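Participant: sequence-free structure coming up:
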């Protein structure tokens, strides 16, 4: 197979994986991710998303979909070189439900109650592909810009109280 075909196949696979985060079914993740696939961006995510392979990526999708209604990704650029694929994208949605972030040991760090606000988050994703499946993922995101769009910062005193209550609820649920 020539390099162009391999790169195009890898690019298509990666674009499908990004869209699957918003709308894919569980079975899609088994086709997209290798059993040992690693997400290098999951340290703040819920513990179920920290496992390798399709199950971890599926858990990440569920975490995002629960918090953000109308979740979708706009793909702007895709570049492939060998087994690496880079994607410039925007994640869009509405903050419709609480989202919890976790400590490295799995404890609840912060919970942001729903604001009902829409956002557009600039993101760059990097994937390594082997044998027609994703084996590794990294990302950079505009978290600060998104936090401003969602009115997480600067927080109002009332929102800080809501955050504290939400954190207690999530911590109790485990």
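Facilitator: Done, it's in. Worth saying up front: this structure is predicted, and the values here are computed from it rather than measured. Residues are numbered from 1 along each chain as shown.

Participant: please count neighbours and contacts with C-alpha atoms only from this point.
Facilitator: OK.

Participant: which parts of this structure are strands?
Facilitator: For the chain, applying DSSP state E gives strands covering 33-39, 68-81, 84-95, 99-102, 108-112, 118-130, 133-141.

Participant: quick check: buried residues in the longest one?
Facilitator: Along strand 68-81, these residues count as buried under the neighbour rule (16 or more other CA atoms under 10 Å): 68-69, 71-73, 75, 78, 80.

Participant: circling back to that earlier point, mind putting the strands of the chain into TSV with distance to residue 163?
Facilitator: Listed next are those as TSV, based on distance: least, CA to CA, whole Å:
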stretch	distance to residue 163
strand 33-39	27
strand 68-81	17
strand 84-95	14
strand 99-102	10
strand 108-112	6
strand 118-130	19
strand 133-141	22
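
Participant: the ones you listed: which one's closest to residue 20?
Facilitator: strand 68-81 (9.4 Å; CA to CA).

Participant: output the contacting helices and strands for the closest one.
Facilitator: helix 3-23, strand 84-95 (3 or more CA pairs under 8 Å, 6 or more residues apart in numbering; DSSP states H and E).

Participant: I'd like the distance from that strand to the chain centre, please.
Facilitator: 11 Å (CA atoms, centre = their mean, to the nearest Å).

Participant: for stretch 13-21, same thing?
Facilitator: Worked out by CA atoms, centre = their mean, stretch 13-21 lies 11 Å from the chain centre.

Participant: the structure to be compared is supplied as follows:
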């Protein structure tokens, strides 16, 4: 006679348990992956936000014009308009709105370079409207007359996007959903 109870699991029970665990793990990995992609997009949006806030704050605190512009292939500002995906530069200026770097930390016109951001990582894309295609410029009062507009950061991986709005008053804020520019995936 056999014992009262047999202990253990059958092969079928073990396989069902493994399948259920695999489904749970795959769902968790997918959720973590999309969460990380969203976090990278927010971080990248913050990089641009930081550059704009730095420019405005420096203009007000030092009583100088400060410009943030997309960088050209020649190393200066991309004029008359540029591709922000090549990177951007924040610099002091007294009238010249271009900044070719002559020596470490200085523009050819003598203004200081405050921040330099290299080319945008392939996962992201920056879109700007026509007002900011050339640059954003803040005066000693922090205003950005004529250089107001919208900037959108697009994630090629997740397809989502986030925006920033620069007002003529110089205020920089996160864009509402209806203010986010369309992402041009053709580049």
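Facilitator: Great, that's in hand. These numbers come from a predicted model, not from an experiment.

Participant: mind checking the TM-score on these two?
Facilitator: Taking TM-score structural alignment, normalised by the length of structure 1 as the basis, the two superposed chains have a TM-score of 0.26; 75 aligned residues with a CA RMSD of 5.1 Å.

Participant: how many neighbours does the spatially closest residue to residue 164 of structure 1 that is not a sequence neighbour have?
Facilitator: Spatially, and ignoring its direct neighbours in sequence, residue 164 of structure 1 is nearest to residue 111 (7.6 Å; CA to CA, 6 or more residues apart in numbering). Close neighbours of residue 111 of structure 1, defined as other CA atoms under 10 Å, add up to 22.

Participant: now do residue 111 of structure 1 against residue 67 of structure 1, distance only.
Facilitator: According to CA to CA, to the nearest Å, residue 111 of structure 1 and residue 67 of structure 1 sit 11 Å apart.

Participant: doesn't residue 12 of structure 2 belong to a helix?
Facilitator: Yes: the assignment for residue 12 of structure 2 is a helix, going by DSSP: H, G, I helix; E, B strand; the rest coil.

Participant: shouldn't residue 172 of structure 2 be in contact with residue 165?
Facilitator: Yes: the pair residue 172 of structure 2 / residue 165 is scored as a contact, 5.7 Å apart, by CA atoms under 8 Å.

Participant: coming back round to it: residues touching the residue nearest to residue 164 of structure 1, list them.
Facilitator: 98-101, 163-164, 166-167, 170 (CA atoms under 8 Å, 6 or more residues apart in numbering).

Participant: recalculate using a threshold of 6 Å.
Facilitator: Listed by CA atoms under 6 Å, 6 or more residues apart in numbering, the contact partners of residue 111 of structure 1 are 99-100, 163, 166-167.

Participant: what about residue 27 of structure 2, how many residues close to it?
Facilitator: 12.

Participant: is it fair to say it lies in a strand?
Facilitator: No: when classified by three-state DSSP, residue 27 of structure 2 is found to be helix rather than part of a strand.

Participant: so how far is residue 60 of structure 2 from it?
Facilitator: For residue 27 of structure 2, the distance to residue 60 of structure 2 - CA to CA - is 49 Å.

Participant: all strands of structure 2, in order?
Facilitator: Going by DSSP E, structure 2 shows strands at 65-70, 88-93, 101-103, 106-107, 113-117, 124-128, 136-138, 149-155, 161-166, 172-174.

Participant: for those, which one sits closest to residue 56 of structure 2?
Facilitator: Closest among the strands of structure 2, using CA to CA: strand 136-138, at 5.6 Å.

Participant: name the helices or strands packed onto the closest one?
Facilitator: Under the contact definition 3 or more CA pairs under 6 Å, 6 or more residues apart in numbering; DSSP states H and E, strand 136-138 of structure 2 sits against strand 65-70.

Participant: packing partners of the strand it packs on?
Facilitator: By 3+ CA pairs under 6 Å, 6+ apart, strand 65-70 of structure 2 packs against helix 11-62, strand 88-93, strand 136-138.

Participant: thought residue 151 of structure 2 was touching residue 162?
Facilitator: No: if you go by CA atoms under 6 Å, residue 151 of structure 2 and residue 162 don't touch, sitting 8.6 Å apart.

Participant: and the two? Which one has more around it.
Facilitator: The neighbour comparison of residue 151 of structure 2 against residue 162 (other CA under 10 Å) goes to residue 151, with 27 against 23.
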